[in-house]
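Enquirer: No letters, just coordinates:
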């Protein structure tokens, strides 16, 4: 698979529930080229204190930004022309995009590669961590994955910083055989 056909994606949102709105979308291609990094003004949400405590995105930061609907064709176009989309908990990000009106191709047209599960299994096995009640290792945070692979970036919970860390970890995991492309 060509690196420019791989997209690495992350979102920051107003929350996790079905009414949550996207506040930031960052997309890199497999070469690390920024294809999108944009903040969005929510259409219906005027406060998100819980999410703001994590992502530090304030209403003032997005007040003059476009709504995601104004960029939905651009985001959908990027996804339609990719062969794979990679992320750390990518299924949450794709759900948030769909929930906010973005067309996300189905699995027969776009392969979604979530590196959180494979990393958490690798990390749990190597650390001899206990399994949870469902027989799986506890999911690890992106910062743990990045530290494990020697990534020295920062700015956590900014979608561009998280996307850069995810891209770095993805290629390390491909290299060590944890993830197959």
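Expert: Arrived safely. Worth saying up front: this structure is predicted, and the values here are computed from it rather than measured. Numbering: from 1, shown residues only.
Enquirer: from here on, contacts and neighbour counts on C-alpha atoms
Expert: OK.
Enquirer: Which residue ranges of the protein form strands?
Expert: In the chain, the strands defined using DSSP state E lie at 6-13, 22-29, 34-39, 84-87, 111-114.
Enquirer: these two touch, right, residue 114 and residue 93?
Expert: No - Residue 114 is beyond contact range of residue 93, at 10.4 Å (criterion: Cα atoms under 8 Å).
Enquirer: State the distance from residue 166 to residue 108.
Expert: Separation of residue 166 from residue 108 (Cα to Cα, to the nearest Å): 23 Å.
Enquirer: Comparison target, given below:
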């Protein structure tokens, strides 16, 4: 019987890839038992012996990092925290890449890989259908409070709460039982412990000139992209890409680091080109969601195309596809169509859900790429469901349009 179950980890880093000398600047670990209960929490800032990189994102002050232990000081303690446990992280491939590099600097192989751990970002597609990729989106969908976002301790705690939520929606044996067996039998190195003191962030707030993210079309565009099926690394890569593009600027170092990250995840140039084009397509759909394309939105699209080194005209092609998807043709319904309702109607929403079910439609609570239609109390709704539907290219219609389609009847689904 496995007694030491999960070690939930989160890192804040100085950049996107250790191949370009980026380091861990903060690490948090939350130990969780088999029932999802927290056993122990530990975190510390880490002195990376270099500049801190995107301080506007992680908010770590150089004055605080300077008094923190170096990774070699805490490496042995971290091994003992992780030994015999299944590693869990929200974007596990990213965190593992940095842990592998830090231990390699010490001449020690980090023994765990993706087959020894769980990525809550990937698990969310099964347990939180319709939720975005980001930790904030997943926590919101699960009703979990997320405080101190982008601190390793807060993010590790929120990820542990997500894991507990998933455990509560499963029954043993869990789908990841084989992963847990591999993890418990993994031989970890024996490292000589060092005496060190943890360091935490200063309680005062940090203000970085020019910080706070960019003023682009939408924050977190990646949450409006359909999840990539059949790949455990595409979604983690897109999440990192989205964070890197938040300020609508990519330095040469960031571009190279993104390429290195893609390589470490096993993504080919063809894979990343497709993902970058999908990202631009989603941005175009969101830009046209209100049927108006402003000069700022057009410029933002062009900027992203340039930053991602996509061919000239990619933004125009994306806008053309988005316009083509925003059809105004007469609405027709088909048996077993998956539909979602959003907003407050004159009659209770439950009444309309029953009417839809009665004619052979399937009502869903969340927007996923399998949804055929979203019925909104206000067709220009800014609800999360409506915004996500537009990002996915799913039609959003008024209740009046839906009523008219119901009156015309529901067609039988064609045999495949």
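Expert: Received it, and whenever you're ready, just let me know what you need. Note that the structure is predicted; figures quoted are calculated from it, not measured.
Enquirer: quick one on the thing from earlier: and the strands of structure 1: which comes nearest residue 51 of structure 1?
Expert: Closest approach to residue 51 of structure 1 among the strands of structure 1 (Cα to Cα): strand 6-13, 7.0 Å.
Enquirer: now what about that closest one, what contacts it?
Expert: With Cα atoms under 8 Å, 6 or more residues apart in numbering as the test, strand 6-13 of structure 1 has contacts from 20-30, 51, 55, 79, 82-88, 90, 93, 96, 157-160, 162-163, 166-167.
Enquirer: how big's the offset between that strand and structure 2?
Expert: Once fitted to structure 2, strand 6-13 of structure 1 is off its aligned match by 0.6 Å on average (mean Cα distance after the TM-score superposition for structure 1).
Enquirer: Nearest residue to residue 152 of structure 2 in space, please, no chain neighbours.
Expert: Once flanking residues are discounted, residue 152 of structure 2 sits nearest to residue 28: 4.8 Å by Cα to Cα, 6 or more residues apart in numbering.
Enquirer: before we move on, the earlier item: what about residue 166 and residue 108 of structure 1, which has more around it?
Expert: Between residue 166 of structure 1 and residue 108, counted using other Cα atoms under 10 Å, residue 166 has the larger neighbour count: 27 against 7.
Enquirer: what's the matching residue for that one over in structure 2?
Expert: Applying TM-score structural alignment, one finds that residue 166 of structure 1 aligns to residue 159 in structure 2.
Enquirer: That match contacts residue 89, doesn't it?
Expert: Yes - counting by Cα under 8 Å, residue 159 of structure 2 touches residue 89, with 6.7 Å between them.
Enquirer: anything in contact with each of these two?
Expert: Common neighbours of residue 159 of structure 2 and residue 89, using Cα under 8 Å, 6+ apart, are 8, 120.
Enquirer: now the helices for structure 1?
Expert: Counting by DSSP state H, structure 1 has helices at residues 49-55, 59-62, 72-80, 90-99, 116-127, 142-148, 159-175.
Enquirer: what's the shortest one aligned against in structure 2?
Expert: Following TM-score structural alignment, the aligned partner range for helix 59-62 of structure 1 in structure 2 is 62-65.
Enquirer: hang on, the earlier thing: from residue 144 of structure 2, how far off is the residue nearest to residue 152 of structure 2?
Expert: Distance of residue 28 of structure 2 to residue 144 of structure 2, computed by Cα to Cα: 18 Å.
Enquirer: and residue 257 of structure 2, how many neighbours?
Expert: Counted by other Cα under 10 Å, the residues lying close to residue 257 of structure 2 total 20.
Enquirer: How about the secondary structure of it?
Expert: Following DSSP: H, G, I helix; E, B strand; the rest coil, the label given to residue 257 of structure 2 is helix.
Enquirer: pretty sure residue 47 of structure 1 contacts residue 59?
Expert: Yes - contact criterion Cα under 8 Å: residue 47 of structure 1 and residue 59 qualify, at 7.0 Å.
Enquirer: Would you check the span in structure 1 matched by the longest helix belonging to structure 2?
Expert: Ranked by residue count, the top helix of structure 2 under DSSP H comes out as helix 269-287. Counting by TM-score structural alignment, helix 269-287 of structure 2 falls onto no part of structure 1.
Enquirer: Check which residues of that helix are buried.
Expert: Across helix 269-287 of structure 2, burial judged by 16 or more other Cα atoms under 10 Å covers 272, 275-287.
Enquirer: If we ignore the residues flanking it in sequence, what's nearest residue 100 of structure 2?
Expert: Distances taken as Cα to Cα, 6+ apart place residue 110 nearest to residue 100 of structure 2, at 5.2 Å, with adjacent residues excluded.
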